[in-house]
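Trainee: the sequence and its predicted three-dimensional model are supplied below.
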Amino acid sequence: MDGVAVLTIDNPPVNAVTVALARALGDAAAELDTRDDVGVVIVTGGGTRAFSAGSDIAEFSGMLGPGEAVERKLRPQMIAFAALADMRTPTIAALNGICLGGGLEIAACCDLIVAEEQVLLGSPEIKLGVFPSSGGTFRVARRIGHGRAKEMQLLGEPVTAETALQWGLINRIAPRGQGMRVARDLAAVLMARPPRALGLCKSVIDATHDLDEAALTERSLDASEQAFTSAECAEGVRAFFAKQAPDFRATNAGASS
């Protein structure tokens, strides 16, 4: 689909997250976010077994000394995942299989999450004597609240796609094998929306837990000023009165040429 980029987590058999994979994911997200020809990014897993079963535990054995895990794995992963979470471009996670540990941390960086009906989602890190350490604690809590995040992360037991939908952790359930189709349907809707306004809206929502109400008010007003004075808004108003579908992408292409 024009304007939709797909990032695939590809580390068979279960797409385990290594430091190198996390860095590659972050670098790809940062690069895609600079491209005017990319309007939506879908993140999915290679194969059919897993979106990602979490971190490659083999990496842990060499990182158990003071400061080693943080500096060699966790901080680089935090930086990489933040690149995905902070994209102005809308993102969709398409969960095609199990989504555990670091896999859930990656999915939680995305704006929308589609999970196939058979998918289990969880944060089992506590069973290894650790906890989600690359943003999963706060990103999952922001989606589902403290109580449910603690249930997932303190007990370490997975939840079904149906439970995840009820909790607000995911946005859509797809039939088995249809996760990418549903994600692409959502991407098509987003591609018809005004890209600048999408990014501005994301920036205000994402600041919800970081700023007090007064600061959020100013952030929202500043973003609204940019939206209302944009070519996108002019096109939306024109199309409304003309009873036509707005062509926001053409408007932006014309503005940047």
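Mentor: In hand now; what should we look at? Numbering: from 1, shown residues only.

Trainee: contacts, neighbours, all on C-alpha from now
Mentor: Will do.

Trainee: any idea where the strands of the stretch 101-250 of the chain begin and end?
Mentor: Along the stretch 101-250 of the chain, the stretches classed as strands by DSSP state E, counting those that start in this stretch are 112-116, 120-122, 159-160, 172-174.

Trainee: elements contacting the first one?
Mentor: Spelled out, it's strand 112-116. strand 91-95, strand 172-174, helix 179-191 (3 or more CA pairs under 8 Å, 6 or more residues apart in numbering; DSSP states H and E).

Trainee: can we see that at 6 Å?
Mentor: Strand 112-116 makes packing contacts with strand 91-95, strand 172-174 when contacts are defined by 3 or more CA pairs under 6 Å, 6 or more residues apart in numbering; DSSP states H and E.

Trainee: okay, one more to line up with it:
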Amino acid sequence: MSKNSQKNNKKNNQDTVLVWREGNVATVVLNRPEKLNAFNLAMWQDLGTVMLKLGKDDTLRCVVIRGAGGQAFAAGADIAEFQKVRFSSLQAANYAKPMDRAAVAIRQCPHPTLAFVEGACMGGGLEIATQCDLRIANQSARFGIPINKIGNVLPYPAMIALVDLVGRSVAMELLLEGRIFSAEEACVKGLVGRVVEDNIAEAEAYNSARRIAEGAPLAARWHKKHATRAQNPEPLTTAELAQPFLCCDTADYKEGIAAFLEKRKPHFEGK
């Protein structure tokens, strides 16, 4: 973990979710390292609140989500609290509300989101990673949803995101076998886009975030919106077909063309 994150953790180690930013890149840290960042109810609630707030910050260009401690992104849910808060169908339905809120806040965040996965990424951790636009893992990362071992069933929002990402066959492999995937297998099967050696993984994740942040932010938002729409089988309307061309009326587009012709780095302002 970077020096900035270590410093921030020392100051706020009572918080289940930490946030810090460097320029126009924000980092969201799942902060229960003593539990390998396993989700409890408070963490689900805090993650949703944090992501909703960041989504309203137009000065941001990218959000990185990671786990504290370097040993895990998030090792699933904290099952130790289940007998108190998730031990009946009614309790489970109520418990799912902050889970869904956090997942939707990530999936619908207008800024590009990147999950930086170190170590264990299990259960709820993988559910969160699948909601992000990009996933980069270190070689030590491990992935799985072994909830068949406790008789649990994946909620529909998480199932939809998982099947959208890797298809029904891989989703069934994860859920029916409860097997843990290595980082390499996860990459081959589409759970992550890139696997990087442990000693340079953090640097590569933030290099990716900076490349995203250097791009035109309005174009990034449109690409996120249009990629989601592309998964909807309903025919595109005339207005929708025209939307991609609206970028050509923006100041960022004019700046991008001018910078290219002048052989300089563009300065995008999101206008």
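Mentor: On my side now, so go ahead. Since the structure is predicted, the reported quantities are computational estimates derived from the model, not experimental observations.

Trainee: in CSV, list the strands of the stretch 101-250 of structure 1 along with mean neighbour count and distance to Leu25 of structure 1.
Mentor: Output for the strands of the stretch 101-250 of structure 1, formatted as CSV (neighbours: other CA atoms under 10 Å; distance: least, CA to CA, whole Å):
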stretch, mean neighbour count, distance to Leu25 of structure 1
strand 112-116, 25, 17
strand 120-122, 25, 20
strand 159-160, 16, 26
strand 172-174, 21, 23
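
Trainee: now the helices and strands packed on strand 112-116 of structure 1 in TSV, with distance to Met78 of structure 1?
Mentor: Output for these, formatted as TSV (distance: least, CA to CA, whole Å):
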stretch	distance to Met78 of structure 1
strand 91-95	18
strand 172-174	26
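
Trainee: so which of those gets nearest Ala53 of structure 1?
Mentor: strand 91-95 (11.2 Å; CA to CA).

Trainee: what packs against the helix or strand following that closest one?
Mentor: Counting by DSSP states H and E, the next helix or strand C-terminal to strand 91-95 of structure 1 is strand 98-100. On a contact count with 3+ CA pairs under 6 Å, 6+ apart, strand 98-100 of structure 1 meets strand 50-52, strand 120-122.

Trainee: what span of structure 2 lines up against strand 98-100 of structure 1?
Mentor: Using TM-score structural alignment, strand 98-100 of structure 1 lines up with residues 120-122 of structure 2.

Trainee: compared with structure 1, how much does the matching stretch deviate?
Mentor: Comparing stretch 120-122 of structure 2 with its match in structure 1 after superposition yields a mean distance of 0.4 Å (mean CA distance after the TM-score superposition for structure 1).

Trainee: give the aligned equivalent of Val189 of structure 1 in structure 2.
Mentor: Val189 of structure 1 maps onto Arg211 in structure 2, by TM-score structural alignment.

Trainee: let me redo that: Thr18 of structure 1
Mentor: Aligned counterpart of Thr18 of structure 1 in structure 2: Asn40 (TM-score structural alignment).

Trainee: that match: how many residues sit nearby?
Mentor: Neighbours of Asn40 of structure 2 under the rule other CA atoms under 10 Å: 21.

Trainee: now do the same contact list for it.
Mentor: Asp78 (CA atoms under 6 Å, 6 or more residues apart in numbering).

Trainee: check Ile126 of structure 1 too.
Mentor: Gly156.

Trainee: that one -> structure 2?
Mentor: Looks like Ile126 of structure 1 aligns to Asn148 there (TM-score structural alignment).

Trainee: just Ala85 of structure 1 next, same as before
Mentor: Per TM-score structural alignment, Ala85 of structure 1 is aligned with Arg107.

Trainee: chain center to stretch 148-156 of structure 1: distance?
Mentor: Its chain's C-alpha centre and that of stretch 148-156 of structure 1 lie 20 Å apart, by CA atoms, centre = their mean, to the nearest Å.

Trainee: over to stretch 147-159 of structure 2?
Mentor: For stretch 147-159 of structure 2, the distance to the chain centre is 19 Å (CA atoms, centre = their mean).

Trainee: how close does Arg88 of structure 1 sit to Asn15 of structure 1?
Mentor: 26 Å (CA to CA, to the nearest Å).

Trainee: looking at the two, which is more packed in?
Mentor: Set Arg88 of structure 1 next to Asn15 and count neighbours by other CA under 10 Å: Asn15 wins out with 25 against 21.

Trainee: so what's that one closest to, chain neighbours aside?
Mentor: Ser52 (4.7 Å; CA to CA, 6 or more residues apart in numbering).

Trainee: thank you kindly, that will do.
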